[in-house]
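Enquirer: This is a predicted model, with the sequence first.
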Amino acid sequence: MQHLKNDSKNKSKQKQKVTIAQAFKTIIWPRKNLVFIGLILIIIRSLAGLILPWQSKVLLDEVVPNKDHTQLYYLIGIVISAISVQAVSSFLLTRILSVQAQFLISELRAKVQKKVLSLPISFFDNTKSGALVSRIMSDVEGVRNLIGTGLVQLVGGSFTAIVSLIILIKLNPWMTLFVFVPLSIFGYIALRAFKYIRPIFRNRGKINAEVKGRLTETLAGVRVIKAFNAEAQESAVFEAGVEKLFQNVKKSLTATAFMTSSSTFLIGIATTGIMGIGGYYMMQSEMTTGDFLFFTLILGFMIAPIVQMSNIGSQLTEALAGLDRTEELMNMTAEEDNEERIINLESIKGEITFNDVSFAYEAGKNVLHNISFKAPAGSVTALVGSSGSGKSTIAGLSATFLNPKSGIITIDNQDLSKVNLSSYRKYLGVVLQDEFLFEGTIRENIMFPRPDASEEDLQNAVKAAYVNEFTDRFDDGLDTLIGERGVKLSGGQRQRLAIARAILANPKIIILDEATSNLDTQSEALIQKSLTQLIKDRTTIVIAHRLSTIRKADQILVIEAGKIVEQGNHDQLIAKEGRYYDLYTYQAKI
């Protein structure tokens, strides 16, 4: 029932949106010292920028009319100093905040990836791996605009605009009022546009993840695509996704273009009005040429942050939309977050007991019905039955990849639902039906569960699984690169490598899910020898379609339609002449 509860909790949490206040509290405030330095630098840069307009007024109204060469040199020195201060402060601003922003992105990516790995298997069963890659790598990108120059520019620019406004009012309040009206209209339009844009950015992240997810699947399944001549079909699916993404981008670009054109039009009106009013005042000798130039240049300082608002506002909106999706993941319930999992296993014997266990992937559709059996410590329990009967589900429950809907599973008489997962899984070894190998060398893949294993342990595992039977033929031996998912190896070779990995892990409990399904007769014979060593004194749950591989199992469970229909050892079940007898004699004929 726990996985169903977790799903409902996760859905309720996903509806929440990240606000500026939350982003400030969790991202900006912990880095307040750096942000404060950034604000100081941008204020220094902005004040230094005001020197040029001010000195331009002095040049026109005092220096040129008086032909004062000394004051001219002094003025040039002040302007050069101001430009130098601007350049240095700009460099430091970018260096400090941009680097910190990139550090934050890498930190967040690591944090999100760690969270994703802590989620239950059911989450991965319902989510494309490519979509998850997009969410881990892309959704946090926008954070650079919160801690980087984006937000600081907005705050610093606002400071510059306020200082500029005070100067403009002192210069000419009527001209300032004329400018302020169209700018206020633009500000209102921009705020309305941002509310419209945020859902678009949020949806873009979702579409982007879907497109990348499909692309990842396409590249991984390229052999199947080519085998069925389905290139055109896959291209059409990808094009449809790209078109959907384009339509989303078009919406945001349209909104941004509307803001930009509105700013151009309204600022154009303001500029035209200033020319007219300023010209009138100069003709009336109520304003000097220097005053007019000073006013126009300072006006630029006030308008610039407001014009930038469309760009910076879009960046911040995109950042918050990305944080929304990141928060969805971070708020999901991890496997270990179950408060009932308080039992830490210091050591185990390995006795597994299923007591009246039922399981459903979807509510109301049980795939297991009241399963009960005991796998004594050190014994071999084999699961047989037709495809879809529930064998792999029993294996998944034994590995704690799944949680029962009802009933209890125990390990050494301890309720498995209350056991800390890490303390249980360190005693667990699994060889999956679809064995997964990482890109790299044979050595790296075998040592995956124990990177610090000795060379002696490694060689023992290699020999036990008969991996050396084929690696001895490779020029690089164990250091041979196997390609993505081990594509350079045969099915049997990949299977033996996976078994060697399980042997090196030295577990107390082993789950073999179709461990010999991909082997030819010769490889299977070799593996059977290694399995005999692997399962010795270990609790083993093995699934196999080839019934000849499990004749020596201590007990065999025949599973059909999610129920145990027969139970016993090979000889007992053959003597019954029931379902197992039918399966065994049918395979013997084949």
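Expert: Looks like it arrived, so ask away.

Enquirer: all contacts plus neighbour counts: C-alpha atoms, from now on.
Expert: Fine.

Enquirer: Checking Ile408 next. Helix, strand or coil?
Expert: The three-state assignment at Ile408 reads strand, by DSSP: H, G, I helix; E, B strand; the rest coil.

Enquirer: And it, how far from Ser358?
Expert: According to C-alpha to C-alpha, to the nearest Å, Ile408 and Ser358 sit 9 Å apart.

Enquirer: Look at these two and report which has more neighbours.
Expert: Higher neighbour count among Ile408 and Ser358: Ser358, with 22 against 19, using other C-alpha atoms under 10 Å.

Enquirer: List the residues that contact that one.
Expert: Contacts here follow C-alpha atoms under 8 Å, 6 or more residues apart in numbering; on that basis Ser358 touches Asn366, Val367, Leu368, His369, Asn370, Ile371, Pro404, Lys405, Ser406, Gly407.

Enquirer: Give me the buried entries from those.
Expert: Among these, those classed as buried by 16 or more other C-alpha atoms under 10 Å are Val367, Leu368, His369, Asn370, Ile371, Pro404, Lys405, Ser406, Gly407.

Enquirer: The first one falls within a helix, correct?
Expert: Read that as Val367. No. Val367 sits outside any helix when classified using three-state DSSP, being strand.

Enquirer: Surely Lys563 and Asn370 touch.
Expert: Yes. Between Lys563 and Asn370 there is a contact under C-alpha atoms under 8 Å: 7.1 Å.

Enquirer: Put this next to the first one:
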Amino acid sequence: MKHLSTTTTKKDKRKSKVTMIQAFKTIIWPRRNLVFLGLLLIVIRSLAGLILPWQSKVLLDDVVPSNDPSQLYSLIIIVLSAILVQALTSYVLTQILSVQAQFLISELRAQVQKKVLSLPISFFDNNKTGGLVSRIMSDVEGVRNLIGTGLVQLVGGTFTAIVSLIILIKLNAWMTLFVFVPISIFGYIALRAFKYIRPVFRTRGKINQEVKGRLTETLAGVRVIKAFNAEEQENLVFEQGVERLFQNVKKSLTATSIMTSSSTFLIGVATTGIMGIGGYYMMQNAMTTGDFLFFTLILGFMIAPIVQMSNIGSQLTEALAGLDRTEELMNMTAEEDNEQRTIELQNFKGDIEFKDVSFAYEEDKDVLHKINFKAPSGTVTALVGSSGSGKSTIAGLSATFLNPKSGTVLVDHQDLSKVKLNSFRKNLGVVLQDEFLFEGTIRENILFPRPNATEAELQNAVKAAYVDEFTDRFDKGLETLIGERGVKLSGGQRQRLAIARAILADPKLIILDEATSNLDTESEALIQKSLNELVKDRTTIVIAHRLSTIRKADQILVIEAGNIVERGTHDELIAVGGRYYDLYTYQAKI
């Protein structure tokens, strides 16, 4: 399904507002067959609803005076038939429109989630996970009011109100005019209220996103919170967020209550006037009792939908506010949407080269300054240096998680900024310092990059990363559940599992970010063996604090303050006696 406001310009993408016309074109019109069938059923149901007041007039003016039981029986059959028609059409409407609305919600959620995953890493760095979950799951909920209940009430109520108005005018034009004045005033108040409510609903979505985002972080970091005895602090932050949400809801409730109370007062005035005018006409014999009852019942049919408009309007306003926020996401540029990315890599070798590459996370604050180096295919390039020197930034640029501010990153002599990401990343393997594991079994986590790998390939990865060294001690072996983010495993076990996953992926380019940082001495020795197998005949970029693990690297780059201050092999750099020598000898003493 196409997303909304596809003609929105880049300038106003972030401020796009979805109109009812756009919603109709993109959501309702593609489902016009079902919607038109629904509208037909709404018309039938509304007409059937008018049978009861009409037959009430017939009962008082014709059937009772005639004293004819057969007419009474016929009237009862007609009324029961009308009620049955109403019940059946209501059931079918629910099956057609409400079910379709829920299907649309699931479809939209899938599209939004797909869009979110297509966005660059920088987007996720600036947005909380819980907030994104809220946008994917909650913002599209209001769509059901466009296809389901809201549409049924709006169209059905409007049709009923119009038909009722025509009948009322024919019955008594003056009484109808008297009613029309307070209803018009109510309509004006409602329109003003809806204009006020929409930005309130839009703000509510943002507050929800922030509160849920913080709550997700709190639950994920519960060990840190308890370790620092910070429960009260987190409780206060959450309470403040909930208070902001309450104040927002209070604003919308205030506007809704104004509409509700004004409708109660104005309709009460209209009803009182009708009693007076109707009573006068009946005293003058200008109106029968049946006519007055018929007028009163039909008046209810006209007023009820109008009063419901306050509720319907709130539903539709909330739906459009949610779609506004959804549209912001859908209008964002995905990584693969870059028109410059036209190169499809063939026969990937893994030659990496940085040419005068500079990068900044913030304007005018470069963290890399004209970096130049080559990492030939099949070689190991190690990045060392103090924390914050720019090592992880170089790794991020190599993995296309970041894009250079200036300069060029080349892969197989092609400008990486012009290469289709899919053709590059299918040859990429990454083992991070704080590796992410999914809730599930050890087997499922290793198979993540290649779900269809054979058992032999899986076992080879398990043995190569020495995962079997600890899984053999578990009752369920590879079927052991590891908990959220692998919380049931030790740091070393999680790291070995991550390396097994990389081995199974069989990439041509590997980026290892502190791959042995969480390992004890015994585990490090085991992993070092498996890493030697992993990097064989593959281009490897290694970030390491433990310099003993990179002695066999083909080249070592010493990074300080975003510059390469030294480069060479381990022996060459030791012989120079510079920064690398200082770092290595300092660690050796420790």
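Expert: Now that the structure is in, tell me what you want to look at. This one's a predicted model, so the numbers in the text were calculated from it and none came from an experiment.

Enquirer: TM-score for the pair, please.
Expert: After superposition, the two chains reach a TM-score (TM-score structural alignment, normalised by the length of structure 1) of 0.98; 582 aligned residues with a C-alpha RMSD of 0.7 Å.

Enquirer: coming back round to it: next, give me the two most distant ones among the buried ones among the contacts of Ser358 of structure 1.
Expert: Largest separation among the buried ones among the contacts of Ser358 of structure 1 by C-alpha to C-alpha: Val367 and Gly407, giving 13.9 Å.

Enquirer: for the most centrally placed residue in structure 1, what are its contacts?
Expert: Nearest residue to the geometric centre of structure 1 (C-alpha atoms, centre = their mean): Ile136, 1.9 Å. With contact set as C-alpha under 8 Å, 6+ apart, Ile136 of structure 1 has these partners: Arg109, Val112, Gln113, Thr326.

Enquirer: how about the strands in structure 1?
Expert: Remark: strands assigned in structure 1 by DSSP state E are 352-362, 365-375, 380-384, 406-411, 414-415, 428-431, 509-513, 539-543, 555-560, 563-568.

Enquirer: who wins for proximity to Ser8 of structure 1 among those strands?
Expert: The closest of the strands of structure 1 to Ser8 of structure 1 is strand 352-362. By C-alpha to C-alpha, the value is 13.1 Å.

Enquirer: tell me the angle that closest one makes with strand 563-568.
Expert: 160 degrees (axes from the mean of the first three to the mean of the last three C-alpha atoms, to 10 degrees).

Enquirer: so how much does strand 352-362 of structure 1 differ from structure 2 once superposed?
Expert: Its aligned residues in structure 2 lie a mean 0.4 Å from strand 352-362 of structure 1 after superposition (mean C-alpha distance after the TM-score superposition for structure 1).

Enquirer: and that strand, how far from the chain's centre?
Expert: The chain centre lies 32 Å from the centre of strand 352-362 of structure 1; the measure is C-alpha atoms, centre = their mean, to the nearest Å.

Enquirer: One more: stretch 448-458 of structure 2?
Expert: Stretch 448-458 of structure 2 has its average C-alpha position 31 Å from the chain's average C-alpha position, going by C-alpha atoms, centre = their mean.

Enquirer: for the strands of structure 1, which one sits closest to Glu469 of structure 1?
Expert: Distance to Glu469 of structure 1, taken as C-alpha to C-alpha, is lowest for strand 428-431 among the strands of structure 1, at 19.6 Å.

Enquirer: name the helices or strands packed onto that closest one?
Expert: helix 491-505, strand 509-513 (3 or more C-alpha pairs under 8 Å, 6 or more residues apart in numbering; DSSP states H and E).

Enquirer: Out of the ones you listed, flag the one nearest Gly385 of structure 1.
Expert: Of all these, strand 509-513 sits nearest to Gly385 of structure 1, with 12.8 Å by C-alpha to C-alpha.

Enquirer: nearest to Glu239 of structure 1, of the helices and strands packed on strand 428-431 of structure 1?
Expert: helix 491-505 (33.8 Å).

Enquirer: elements contacting that closest one?
Expert: Applying 3+ C-alpha pairs under 8 Å, 6+ apart, one finds that helix 491-505 of structure 1 contacts strand 428-431, helix 442-446, helix 455-464, helix 521-534.

Enquirer: Would you indicate which residues of that helix are buried?
Expert: When burial is assessed from 16+ other C-alpha under 10 Å, helix 491-505 of structure 1 yields the following buried residues: 491-505.

Enquirer: in the superposition, what's the average offset of it relative to structure 2?
Expert: Using mean C-alpha distance after the TM-score superposition for structure 1, helix 491-505 of structure 1 ends up 0.3 Å from its aligned counterpart in structure 2, as a mean over the superposed pairs.

Enquirer: With stretch 313-324 of structure 1 instead?
Expert: Superposed on structure 2, stretch 313-324 of structure 1 shows a mean distance to its aligned partners of 0.2 Å (mean C-alpha distance after the TM-score superposition for structure 1).

Enquirer: What is the corresponding segment of structure 2 for that stretch?
Expert: Stretch 313-324 of structure 1 lines up with residues 313-324 of structure 2 when matched by TM-score structural alignment.

Enquirer: for that stretch, the distance to its chain's centre please.
Expert: On C-alpha atoms, centre = their mean, the centre of stretch 313-324 of structure 2 falls 16 Å from the chain's centre.

Enquirer: what's it in contact with?
Expert: So stretch 313-324 of structure 2 is contacted by 16-20, 138-143, 145-146, 150, 194, 197-199, 201-202, 205, 256 (C-alpha under 8 Å, 6+ apart).

Enquirer: how about 7 Å then?
Expert: With contacts defined as C-alpha atoms under 7 Å, 6 or more residues apart in numbering, stretch 313-324 of structure 2 is touched by 16-18, 139-140, 142-143, 145-146, 150, 194, 198, 201-202.

Enquirer: Quick check: of the residues you listed, which has the highest neighbour count?
Expert: The residue in these with the most neighbours, by other C-alpha under 10 Å, is Asp139 (28 neighbours).
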